[in-house]
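Undergrad: Below are the sequence and a predicted model; questions follow.
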Amino acid sequence: MTNPLHTLSAEGVAVWLDDISRDRLRSGNLQELITDRSLVGVTSNPTIFDKALKESDAYDDQLRDLAARNVSVDEAVRFITGYDIRWAADILRPTYESTGRIDGRVSLEVDPRLARDTERTAAEARALWWMVDRPNVFIKIPATAEGLPAITRALAEGVNVNVTLIFSLDSYRGVMDAFMAGLEQARENGHDISRIQSVASFFVSRVDAEVDKRLEKIGTDEANALMGRAAIANARLAYEAYEQAFATDRWKALADAGATPQRPLWASTGVKDPAYDDTRYIDQLVAPGTVNTMPEATLEAAADHAKITGDTVRGAYEQARQDLEAVASLGIDYDDVTATLENEGVDKFAKSWEGLLGRVSEQLKAHS
């Protein structure tokens, strides 16, 4: 029987894993997923690294060396995460080459405490890009108002960027504009823009979690009927915006110079509500030229029983609009929902980073 992930890949959706650990790398598990699960990319975040450090002794030798060198906690985090990202990038390098430099990608996040600081975000992105020194790495920068100019600046300098924390359609349009501006500047700066890649991480399940909470509070039959429909509608309309942006004369000029589009990446695809089917954000967001980055549990669920029936996005734009309009008609403010989610996302990522710093600090002391 065909693995649904193979079918998903054949539909033009790149399968990525939202997880990394040194145990996964040294055990050969990442290579197994590449072979058996059609995996072509990896994303990471501070919570993932914190969990990896908590659950494994694979970092002990490096922690002892870092403690002996008396490096700061911030630098230790860069060394530890950079080590894993480089290793994963090397494992995925054949995929990078075989897909014409499109996939085989690994993402590393800029310190999320800098999300509201353009200058420091841009500087940190440059530093991480230099430190990891792999062409198939993405540096993750948030789609905050302050992050957008940092995204443009990084791309203009030839840095591959994974734009994270996108919730609203307006924000996504701003991200695509920042991407094209970055490529235009990169071309002016003499870079080969065919070698610059980017993805735009559009968050999915968190939208349902927030909207459903508000619908539940309303509590009417009409509100209950709309539960679980906002996130998929939002993502489908994001893909429509993507099609529109990359059909412009502005994009054609860049494409003629060798550029490839910034792919939409569906992030936060593990369901938050156990009442929902565990592959709903896989099955219902199938569209060519996209990426779906999945937690391991979602990846395995998709491999087991995802129902891939072809493109489930491009024929559903009108229904998506109707779903969001119906939610709005009940007094739920779309802009407030997405602003709330962005602010919460920045705060949660920053707290996760603080947690990672605390974990590394404790382990440095334990190994000194």
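TA: Looks like it came in fine. This one's a predicted model, so the numbers in the text were calculated from it and none came from an experiment. Numbering: from 1, shown residues only.
Undergrad: can we go C-alpha only for contacts and neighbour counts from here?
TA: Noted.
Undergrad: doesn't Pro261 make contact with Ser194?
TA: No - between Ser194 and Pro261 there is no contact under C-alpha atoms under 8 Å: 10.0 Å.
Undergrad: second one coming, line it up with the first:
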Amino acid sequence: MNENTRALSDAGVSIWLDDLSRQRITSGNLAELIAERDVVGVTTNPTIFANAIAAGESYEAAVQELAASGAEVDEVITALTTEDVAQACDLFADVYASTGGVDGRVSIEVEPGLARDTEGTIAQAAMLHERVGRENVLIKIPATQEGLEAIAATTAAGMSVNVTLIFSLDRYRDVINAYLTGLERAQQAGHDLSKIHSVASFFVSRVDTEIDKRLDAIGTEEATALRGKAGIANARLAYRVWLEAFSTERALTLLEAGANTQRPLWASTGVKDPALPDTLYVTELVAPQTVNTMPEKTLEAVADHGRIAGDAIAGTFEEAEAVLDALEAVGVSYTEVVELLETEGLEKFDASWGELVQTVREHMSPAGAQA
């Protein structure tokens, strides 16, 4: 066991890997990361599956078999991705049991094209949950305005949800409200609240990438001094939102009835700016009851040289507020940035879904199989 990843776990952070492929499962790599890097969960998205299937010979036989049976491309994608997630869920079965369902979780996302379609999202969430067929699956739903009711409805049906693509504090408050609403409906429907879990994926590095670009364009000393600070500040204030929201009478009533808190999950934690420390979005966001989902490169950087010095969020809220105020003062609009990032995030997922469809379609053809 690595001492740095163990220190991170001991500080209350659940380490989840932001990647999955059939090769990673069958080679024993994922089991190795569970054993040696304290990895207790996995997140996936369309980009991850597009890359996995494009590069992975381990999918060829399954694709050809499905194609021969007459399956359409969307059916092939569903079959491949749900099988990968189910196998990963099985690898995490012991973690799931030992943590009472808190960890040992594997996420699978609804199709990006449904992000603005409430009813379509609800229907596909139920389908994915049934197809994976494992208690420890998390259904990943984007935190669009239309996604909020889908989050509530899916939770109300007794399913566990990973809410993704959260950039703003206001939208995060909406997400927590949707989760609590779902729990209240689930309780009324007679579901066991203790079986329902959720995480809220708050994105970090993309905030810095967009804001730092704007700070560079402004070019003043005050502006450049703020580079690399917005993502951490925003996430720390999100943690305060979580603390406040789950201290309300409404939330406490549900928790006393057996419900679980919806943990903050730090997503987009791979550092994009080479001028910043490659472990920045891990070491600076250590706090109890959080999840940090990392690409393997970031995980290995933490294992190699990450300095974990306990809670890095407590006592930082005033400083974080000052950063966001300073950004507005130099001319960077927080509201404009977070709205743009949500739009771009959906566009990127749509693009990667298109690549996934094209890749699978090519592999389904006899010429593609021979290639």
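TA: Okay, I see it. These figures come from a predicted structure and were not determined experimentally.
Undergrad: Compare neighbour counts for Ser194 and Pro261 of structure 1 and give me the winner.
TA: Neighbours were counted for Ser194 of structure 1 and for Pro261 using other C-alpha atoms under 10 Å; Pro261 has more, 19 against 16.
Undergrad: Tell me how far Arg187 of structure 1 lies from Phe246 of structure 1.
TA: From Arg187 of structure 1 across to Phe246 of structure 1, the span is 18 Å (C-alpha to C-alpha, to the nearest Å).
Undergrad: Could you do Leu169 of structure 1 as well?
TA: Leu169 of structure 1 is 15 Å from Phe246 of structure 1, by C-alpha to C-alpha.
Undergrad: what about those two, which has more around it?
TA: Leu169 (21 against 18).
Undergrad: Spatially, which residue comes closest to the more buried one, not counting chain neighbours?
TA: Ala238 (5.9 Å; C-alpha to C-alpha, 6 or more residues apart in numbering).
Undergrad: repeat for Asp117 of structure 2
TA: Glu146 (6.3 Å).
Undergrad: hang on, the one you found packs against Gly120?
TA: No - taking contacts as C-alpha under 8 Å, Glu146 of structure 2 lies outside contact range of Gly120: 10.4 Å.
Undergrad: shared neighbours of the two, which are they?
TA: Counting by C-alpha atoms under 8 Å, 6 or more residues apart in numbering, Glu146 of structure 2 and Gly120 have no contacts in common.
Undergrad: Give me the mean deviation of the helix or strand containing Ala76 of structure 1 from structure 2.
TA: Taking DSSP states H and E as the criterion, Ala76 of structure 1 maps to helix 73-91. Superposing on structure 2 places helix 73-91 of structure 1 at an average distance of 0.4 Å from its equivalents, by mean C-alpha distance after the TM-score superposition for structure 1.
Undergrad: From Arg214 of structure 2, how far off is Val360 of structure 2?
TA: Note on Val360 of structure 2: its distance to Arg214 of structure 2, by C-alpha to C-alpha, is 38 Å.
Undergrad: With neighbour numbers in mind, choose between the two.
TA: Legend: neighbour count by other C-alpha under 10 Å for Val360 of structure 2 and Arg214, higher for Val360 (23 against 19).
Undergrad: ok, Glu184 of structure 2 touching Leu254?
TA: Yes - using C-alpha under 8 Å, Glu184 of structure 2 makes contact with Leu254 at a distance of 7.5 Å.
Undergrad: So for these two, which residue has more residues nearby?
TA: Taking neighbours as other C-alpha under 10 Å, Glu184 of structure 2 and Leu254 compare with Glu184 leading, 21 against 18.
Undergrad: Just tell me what the more buried one corresponds to in structure 1.
TA: When structure 1 is aligned by TM-score structural alignment, the residue opposite Glu184 of structure 2 is Glu184.
Undergrad: Might one say that its match is in contact with Ala156?
TA: Yes - using C-alpha under 8 Å, Glu184 of structure 1 is in contact with Ala156, at 7.4 Å.
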